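[1] below: sequence and its predicted model.
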Amino acid sequence: MSTFPGHNLSTSTFLLTGFPGLEQFYSWIAIPFSSIYAIVLLGNCVIPHVIRTEQSLHEPMFYFLAMLAFTDLCMGLSTIHTVLGILWGFNNDISLDACIVQTYFIHGLSCTESGVLLAMSFDQFIAICNPLRYKTILTNAKVIQAGLIILLRSALSILPVICLKFFHYCRHHILSHSFCLHQDLLRLACSDICFNSLYALALVICTLLLDSLLILLSYILILHTVLAIASQEERFKSFQTCISHLCSVLVFYIPIIGLTMVHRFGKHLSPLVHVLMGNIYILFPPLMNPIIYSIKTKQIHIRIQRIFLLKRD
C-alpha cells in the first residue's frame, strides 16, 4: 500500500487520502464499509428483479423505481474499487484518466438520480391530482422517453469534466477523498479553472436546484389536492403513497446540501469531516432507497418476502 511520506507520484497519478488519522483502524473500518457496499449492491439488484418478474408491478411508478435502483447500483459500483481498495490496503493511487472517468460517473449519476426523483414526483402528481387520466398520460412510451431524456441530460451536461484531462497539475497530487470529485481536481489544477467553476455552479442551479424546486411545486399541488378530499381515510391513503418518495428525496438532497456547505464554509473543519460527508453523499442514498421501498411499498415488501420465504423452503 502506498503511503504519504516520500510517495513519488507521476504527473498523471493522484493519491487518494482515504480517512486521515484513522489509518491504523482501516482493517476495522473496512468491515462496515464492505457490509454497506454489499447491501447497496444486493438491495439495488433485488428491487429491479422484483419489478421485472412481478407482472402487477409493470406500472410507471415501478419503472421509475427500477431506474432509481439502477442509478444507485451504478453509484455504488463507481466508488467501490477505490474506497475498499484503500481500506483493504490494495492501493490508494489513481491515474488521471481513471480519476476523470470516476468523476464523470459520480456527478453524472447524481444528476440522473435528481432527474429520476423529479420524474417520480410527476408520477405522484398525476396519480393523485389527475387519476382518471393517469394511464393515458403516463404510457410506457412516455416513461421510456422520460428515462432517455434524463440519461441524455446527465451524459451531456457532465461532458465538460473531460476538460480536466488537459489541465496542468503543478501542486501536490493528494486528493481529499476516497474517490475523485470535480471540485477536488480543480483545487489541484494550476490552469485557468474559471470556466469549470462557473459551469459547475450553473449546472447545480439548472439541474439539482431546479429539480428540487419542481419537486417542491409538485408536492404543494399534491397537498392542495389531498386537503380538498373530504374523507380523512382517503387523505391518509394519498399521503401514504408519497412517503417513500419523500424519504428518497430527503435522503438524496440533504447529503448534497451538507457536502456543499462543508466544501464552501467548512475550511476550518477536520479533513476527516470532509471525507465522511463525501462518503455519506455517495453511499447514503444507494443504501437507504432499497430499504425505504422494501418497507414502505406494500407490493415490493410482499414480493421480497415471497422470494426469501421460497428460498428458505
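    Cool, the structure landed. What you are looking at is a predicted structure, and each value in this text was computed from that prediction instead of being measured.

[2] drop to CA atoms for contacts and neighbour counts, all remaining ones
    Will do.

[3] can you map out the helices along the stretch 1-150 of the chain?
    Secondary structure of the stretch 1-150 of the chain (DSSP state H, counting those that start in this stretch): helices located at 26-53, 60-87, 96-129, 134-137, 140-157.

[4] now render those as JSON lines, adding distance to residue 207 and mean neighbour count.
    Putting the helices of the stretch 1-150 of the chain into JSON lines (distance: least, Cα to Cα, whole Å; neighbours: other Cα atoms under 10 Å) gives the following:
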{"stretch": "helix 26-53", "distance to residue 207": "24", "mean neighbour count": "17"}
{"stretch": "helix 60-87", "distance to residue 207": "16", "mean neighbour count": "21"}
{"stretch": "helix 96-129", "distance to residue 207": "7", "mean neighbour count": "22"}
{"stretch": "helix 134-137", "distance to residue 207": "24", "mean neighbour count": "14"}
{"stretch": "helix 140-157", "distance to residue 207": "9", "mean neighbour count": "16"}
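
[5] could you dump those helices to JSON lines with distance to residue 266?
    JSON lines is the format used below for these (distance: least, Cα to Cα, whole Å):
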{"stretch": "helix 26-53", "distance to residue 266": "24"}
{"stretch": "helix 60-87", "distance to residue 266": "23"}
{"stretch": "helix 96-129", "distance to residue 266": "21"}
{"stretch": "helix 134-137", "distance to residue 266": "46"}
{"stretch": "helix 140-157", "distance to residue 266": "27"}
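
[6] and the ones you listed: which comes nearest residue 309?
    Among these, helix 26-53 comes nearest to residue 309, with 14.1 Å by Cα to Cα.

[7] what helices and strands are in contact with that closest one?
    When contacts are defined as 3 or more Cα pairs under 8 Å, 6 or more residues apart in numbering; DSSP states H and E, helix 26-53 packs onto helix 60-87, helix 271-296, helix 298-312.

[8] tabulate these (JSON lines), appending distance to residue 205.
    Shown next, in JSON lines, are the helices and strands packed on helix 26-53 (distance: least, Cα to Cα, whole Å):
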{"stretch": "helix 60-87", "distance to residue 205": "21"}
{"stretch": "helix 271-296", "distance to residue 205": "18"}
{"stretch": "helix 298-312", "distance to residue 205": "34"}
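
[9] among those helices, which comes closest to residue 182?
    With respect to residue 182, and counting by Cα to Cα, the nearest of the helices and strands packed on helix 26-53 is helix 271-296 at 12.2 Å.

[10] got another, please set it beside the one above:
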Amino acid sequence: MLIFNHSSFTTFTLMGIPGLQSQHLWLSMPFSSIFLAILIGNGAILSLVATEPTLHTPMYLLLSQLMVVDLVSTLSLMPKLLCLFWFNDQNIAANACFTQMFFIHGTSVVRSALLVAMAFDRYVAVCEPLHYNTILSHSLVRCLGLVALSKGVILILPMPVLLQRLTFCHMVIPHTYCDHMALVKMACDHTRPNRIYGLFVVLLVVGVDLLLISFSYALILQAVVRLKSQDATCKALNTCSAHIFVILVTYVPGLFSFLAHRIGYNIPPHAHILLANLYLLIPSMFNPIIYGIKMKEIRDKVAKCLCRGTASAVGPRNKTVSK
C-alpha cells in the first residue's frame, strides 16, 4: 500500500460522483443552470442594495452580507466542479484542496452566524420597532458581520492545520470537492482528533446558532401573541416570514446531509455526494428568490428597474417612427 505524508504529496484526485462518472457531462447541465441562477440572483440583490439608498437599512445590509457569503461559497465550489464535469480535470493541488475546504466550510459557518444576526434584527423590528434604528446602527451591523467572519475563520482554520499532520494511504477523493470528512477517511493514521473536532464544530455551529435563533423567535412569538389587532399580528409575522424560509432552506438540507453521512449506511455513495453539493447550493440559489418574493421593497425596486428598461427601449423606437 502506498503511503503519502504531508511533505511528499503534491496533488489529490477528485473522483466526482461515484458511480455516475459517465453521466458527468449530463449532470453539468443542471449544475451550470444552478450556478448561473446563483450568480444572477445574488448579484442582482447586491447591485440593488448598493445602488438604492432607501435599502441602506440594517436588514438589507445584513442581507447583502449573506449574499456575499453565498457567492464566495459558490465560487469556491463550482469552477472546479464544472472543470471536473466538462473536461475531466480531476487533479487538484494539495494547498488548493485545503484552501477550497477552508472556504467551503468557513462560509457555511459565516452563513449560520449571519442568520443569527438576522434573527436578532427581526426581534428588534417586532419587539422594539420604535428603537430599531437606534439599536441596529450601521456600526453594529458591521460588527455583527465581522463577528460572523471571525467565527468562520477561527472555527475552520484548525481543520486544514490538523489535516496536514496526517499520513494519507491514497490520493483519490471520492467527492466533487475537498470535503473535510472525505479527506479524514483517506488517512492511514490516528484521526480521532480530526473527527472529534469536526463533530465539535458541527454541534457548536448548528446547536448554538439554532438555539439562539429559536430564542429570538420565542420572544417574537410572545410579543405577537400580545398584539390585539389582527392586522398588526399579520404584519409582524410577515416581517419574519422571509427569514424563516431562509432558515429552513439553510438548515434542513444541511441536517439531512449530516445525518445521511453518519447514519445512512444504506444510502448509495452518489446520493451522499449529490446531497453534499445540494446542501451548499440550495441556500445560495433560493435566498435571493425568497427575499425577492417576500420583501415588498425589493419587488418594487425590481419593477421600477424593469419599467425604466422598457421605457428606454420603447422611447428611441417611438422617436424613429415619428421621424
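    The structure has been received and is ready for your questions. None of the values given here were measured: they were computed from a predicted structure.

[11] could you get me the TM-score between them?
    For this chain pair, the superposition-based TM-score is 0.93 by TM-score structural alignment, normalised by the length of the first structure; 303 aligned residues with a Cα RMSD of 1.4 Å.

[12] out of the helices of the stretch 1-150 of the first structure, which gets nearest to residue 302 of the first structure?
    Of all those, helix 26-53 comes closest under Cα to Cα, at 10.1 Å.

[13] average distance between that closest one and the second structure?
    Helix 26-53 of the first structure differs from its equivalent in the second structure by a mean of 1.1 Å after superposition (mean Cα distance after the TM-score superposition for the first structure).

[14] in the second structure, what residues pair with that helix?
    Aligned using TM-score structural alignment, helix 26-53 of the first structure spans residues 24-51 in the second structure.

[15] trace residue 81 of the second structure over to the first structure, please.
    Aligning on TM-score structural alignment places residue 81 of the second structure opposite residue 83 in the first structure.

[16] what does residue 71 of the second structure align to in the first structure?
    Per TM-score structural alignment, residue 71 of the second structure is aligned with residue 73.

[17] do the same with residue 201 of the second structure
    That one, residue 201 of the second structure, aligns with residue 203 by TM-score structural alignment.

[18] residues in contact with its match?
    Counting by Cα atoms under 8 Å, 6 or more residues apart in numbering, residue 203 of the first structure makes contact with residue 157.

[19] please repeat the previous calculation with a cut-off of 10 Å.
    Contact partners of residue 203 of the first structure, counting by Cα atoms under 10 Å, 6 or more residues apart in numbering, are 111, 157, 158, 197, 209, 210.

[20] now the two most distant members of those residues.
    197 and 210 (18.6 Å).

[21] and the residue nearest the centre of the first structure, how close does it get to residue 252 of the first structure?
    Nearest to the mean C-alpha position of the first structure, counting by Cα atoms, centre = their mean, stands residue 110 at 4.7 Å. Distance check for residue 110 of the first structure against residue 252 of the first structure: by Cα to Cα, to the nearest Å, it reads 9 Å.

[22] now the common contact residues for the two.
    Common neighbours of residue 110 of the first structure and residue 252, counting by Cα under 10 Å, 6+ apart, are 281, 282.

[23] contacts only, for residue 283 of the second structure.
    Applying Cα under 10 Å, 6+ apart, the residues near residue 283 of the second structure are 38, 70, 111, 246-251, 253-254, 289-290.

[24] out of those residues, which are buried?
    Among the contacts of residue 283 of the second structure, the ones that count as buried by 16 or more other Cα atoms under 10 Å are 38, 70, 111, 246, 247, 249, 250, 251, 253, 254, 289, 290.

[25] farthest-separated two in the residues you listed?
    Farthest apart among these by Cα to Cα are 254 and 289. That separation is 19.1 Å.

[26] quick one on the thing from earlier: what is the nearest of the contacts of residue 283 of the second structure to residue 212 of the second structure?
    Ranked by distance to residue 212 of the second structure (Cα to Cα), these are led by residue 247 at 12.4 Å.

[27] which parts of the stretch 151-300 of the first structure are strands?
    174-175 (DSSP state E, counting those that start in this stretch).

[28] and the residue nearest to residue 41 of the first structure when sequence neighbours are not counted, how far from residue 66 of the first structure?
    Excluding its sequence neighbours, the residue lying closest to residue 41 of the first structure (Cα to Cα, 6 or more residues apart in numbering) is residue 73, at 5.9 Å. As judged by Cα to Cα, residue 73 of the first structure and residue 66 of the first structure stand 10 Å apart.

[29] mutual contacts of the two, please.
    Shared contacts of residue 73 of the first structure and residue 66, defined by Cα under 10 Å, 6+ apart, comprise 44, 45.

[30] correct me, but the match of residue 81 of the second structure touches residue 279?
    Yes - between residue 83 of the first structure and residue 279 there is a contact under Cα atoms under 10 Å: 9.1 Å.

[31] shared neighbours of the two, anything?
    Listed as contacting both residue 83 of the first structure and residue 279 by Cα under 10 Å, 6+ apart are 33, 177, 178, 179.

[32] out of the residues you listed, which are inside helices?
    Judged by DSSP state H, those include residue 33 as members of helices.

[33] out of the shared contacts of residue 83 and residue 279 of the first structure, which one sits closest to residue 99 of the first structure?
    Of all those, residue 99 of the first structure sits closest to residue 179, with 7.7 Å by Cα to Cα.

[34] perfect, I'm done here.
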